[in-house]
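Asker: for reference, the sequence and a predicted model appear below.
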Amino acid sequence: MLALFYFSVLLGVGATALLDLWALLLKALFKLPTPPWHLVGRWFAGLPSGQFVHRAGIGNSPEVPGELAIGWAMHYVVGIIFAAALLLVWGVGWVFLPSFVPALIVGLVTVGAGWFILQPGMGVGVACSRAPNPNLARGLNIVGHVVFAIGLYGTALLIG
């Protein structure tokens, strides 16, 4: 159990850090905005009080103290949870003999967490249906989760 926790943290942090570098690259090359981690933090901060959906959009909800730090922390916690899911399905031994397909499966399946939980909860609809450019947002979601998968695989290669 300790190995599961240890490797989930390493894999999750490594993969999430690669995703963050990818976001910075997209900003530098294409002037795309980085993810609004303060708004993600605002959403997570509302969960304990039962605020699951911000129908008018999370940007119209009141600011929460520490929302940026909460958003960043939860971004990494979720990455660790996704890494744990990989290890629970394929076993901790995957770290020592990684293959890309399991990481890719986890990366693609976890797109659903954003599309069906986070984005509707933040008021942008299922799969960003109410975003200014839904297809661009969906494409970036998919590519981002593939980058996360590359991060899972690459981190396993480095630590295994």
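Answerer: Arrived safely.
Asker: when you work out contacts or count neighbours from here on, use the C-alpha atoms and nothing else.
Answerer: Fine.
Asker: how many other residues sit next to the residue nearest to Ser61 when sequence neighbours are not counted?
Answerer: Computed as CA to CA, 6 or more residues apart in numbering, the closest residue to Ser61 that is not its neighbour in sequence is His54, at 7.1 Å. By other CA atoms under 10 Å, the residues close to His54 number 18.
Asker: likewise Leu97?
Answerer: Counted with other CA under 10 Å, the neighbours of Leu97 add up to 11.
Asker: my read: it touches Ile159, true?
Answerer: No - the criterion here is CA atoms under 8 Å, and Leu97 misses it with Ile159 at 10.6 Å.
Asker: before we move on, back to that, three-state assignment of the residue nearest to Ser61?
Answerer: Secondary structure for His54, judged by DSSP: H, G, I helix; E, B strand; the rest coil, is coil.
Asker: okay, now the one to match up with it:
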Amino acid sequence: MFDLIWRSIVIGIGATVLMDLWAILLHKIFGQNLPNWAPVGRWFWHLQEGRVFHDDIGQAKPYEHELALGWIAHYAVGILYGIILVIVAGPSWLAYPTFLPAWLVGIVTIGAGWFLLQPGLGLGWAASKTPNPNKVRLFNFLAHTVFAIGLWGTALIIR
């Protein structure tokens, strides 16, 4: 049991690291803005008050350690998705990891961003209140595909 848990955690961390490296690559090559995890940290902080959705998270009361909390939340969610993958795919997947289950989990997790986090931050459902929602959605799809590659690749490395 402990073996399944630690592998799930490592898989989630590996996938999140790859997603972060992807963001750095997009920044270096195309000038894409790096993710700012401070608003996410502020959003997580306000969850304790029962506030899930904000018109504009920037107008919510700041939290002194929101950037750190945002990074912690980013990795905690990545770990959670690694655990979910192992639960859904089953322990045998760890012995013979295939891409399809990892990709399906990666794609399904876009829904958490589109229907929970983005409206929670005040960006609308599936980034509908952003200047270019379809661009955001495309980059969400690409980032979560890279995350899925990270899930699968990390599983291959540690099997």
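Answerer: Looks like it came in fine. Fair warning: this is a prediction, and the values are worked out from it, not measured in the lab.
Asker: on that earlier part again, residues in contact with the residue mapped onto the residue nearest to Ser61 of the first structure from the second structure?
Answerer: Under the alignment (TM-score structural alignment), His54 of the first structure maps onto His54 of the second structure. Going by CA atoms under 8 Å, 6 or more residues apart in numbering, His54 of the second structure touches 60, 119-122.
Asker: most widely separated two among those?
Answerer: Maximum pairwise distance among the contacts of His54 of the second structure (CA to CA): 13.9 Å, between Ala60 and Pro119.
Asker: which one's more surrounded, the two?
Answerer: Using other CA under 10 Å as the criterion, Ala60 of the second structure and Pro119 rank with Pro119 on top: 22 against 14.
Asker: show me the contacts for the more buried one.
Answerer: By CA under 8 Å, 6+ apart, Pro119 of the second structure lies in contact with 53-54, 125-127.
Asker: distance of it relative to Ile110 of the second structure?
Answerer: 13 Å (CA to CA, to the nearest Å).
Asker: same question, Ala23 of the second structure
Answerer: In this view, Ala23 of the second structure and Ile110 of the second structure are 16 Å apart by CA to CA.
Asker: next one: Gln59 of the second structure
Answerer: Counting by CA to CA - Gln59 of the second structure and Ile110 of the second structure are separated by 25 Å.
Asker: the two - which one has more neighbours?
Answerer: Ranked by neighbour count (other CA under 10 Å), Gln59 of the second structure and Ile110 place Ile110 first, with 19 against 9.
Asker: wait, what's in contact with the alignment partner in the second structure of Tyr76 of the first structure?
Answerer: Alignment note (TM-score structural alignment): Tyr76 of the first structure maps to Tyr75 of the second structure. Contacts for Tyr75 of the second structure (CA under 8 Å, 6+ apart) come out as 12-13, 16.
Asker: no more questions from me, cheers.
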